[in-house]
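# A structural model of the following input is requested.
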Amino acid sequence: MNDRLRRISPLWSVTDVSEYLQVPVQTLYSWRSTGGGPPARKVGKYLRYVPEDVVAWVDGLGTEVA
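As a prediction, the model looks like this:
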């Protein structure tokens, strides 16, 4: 494996993102079906997330509390 590939972060699974955001897995699926939540990619039949995209999505959320 070359050095460039070793530096690439592995993609996160739905479970990984659920743990990171501390929300249920079902919430991620609900957000996806309504067009919300962090951006995900289909890899075969699986959803995968680029860690930097998830962090950027969180950073872009407002700080106001409803």
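# C-alpha only now, for contacts and for neighbours.
Noted.
# buried sites along stretch 41-60?
Buried positions in stretch 41-60, judged by neighbour count with 16 or more other Cα atoms under 10 Å: 48-51, 54.
# So which residues make contact with that stretch?
The contact list for stretch 41-60, computed with Cα atoms under 8 Å, 6 or more residues apart in numbering, reads 9-14, 17, 37-40.
# one more, for comparison:
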Amino acid sequence: MTDCYLSVAQVAEILGTTERFPRRLIAERRIPYLKAGKHVRIARSALDAYIAANLVPASPRRTTLRRSV
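Next up, the predicted model:
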């Protein structure tokens, strides 16, 4: 199976951020990337793994109400 490689602009669009954020992830080595000449590409599977690793699960809602005194 071949992996789809995304540009920094495509990653930013998927994450809903500016291009600066994926570039910072690359500079801080927080996400694996491929560098071919001057082009930087991020594998879709690496992006999915990054999203899954940083996903914060929803907490259960409290069923009791606090009484104000």
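# Tell me the most packed of the contacts of stretch 41-60 of the first structure, by neighbour count.
Within the contacts of stretch 41-60 of the first structure, neighbour counts (other Cα atoms under 10 Å) peak at Val17, which reaches 22 neighbours.
# aligned partner of it in the second structure?
Applying TM-score structural alignment, one finds that Val17 of the first structure aligns to Val11 in the second structure.
# Now do the helices in the first structure.
Taking DSSP state H as the criterion, the first structure carries its helices at 3-7, 14-21, 25-33, 51-59.
# Give the buried residues for stretch 16-32 of the second structure.
Buried residues in stretch 16-32 of the second structure (16+ other Cα under 10 Å): 19, 22-23, 26, 31.
# Which residues does it contact?
8-9, 11-12, 33, 42-43, 46-47, 50.
# Of these, which pair is most distant in space?
Ala9 and Tyr50 (16.6 Å; Cα to Cα).
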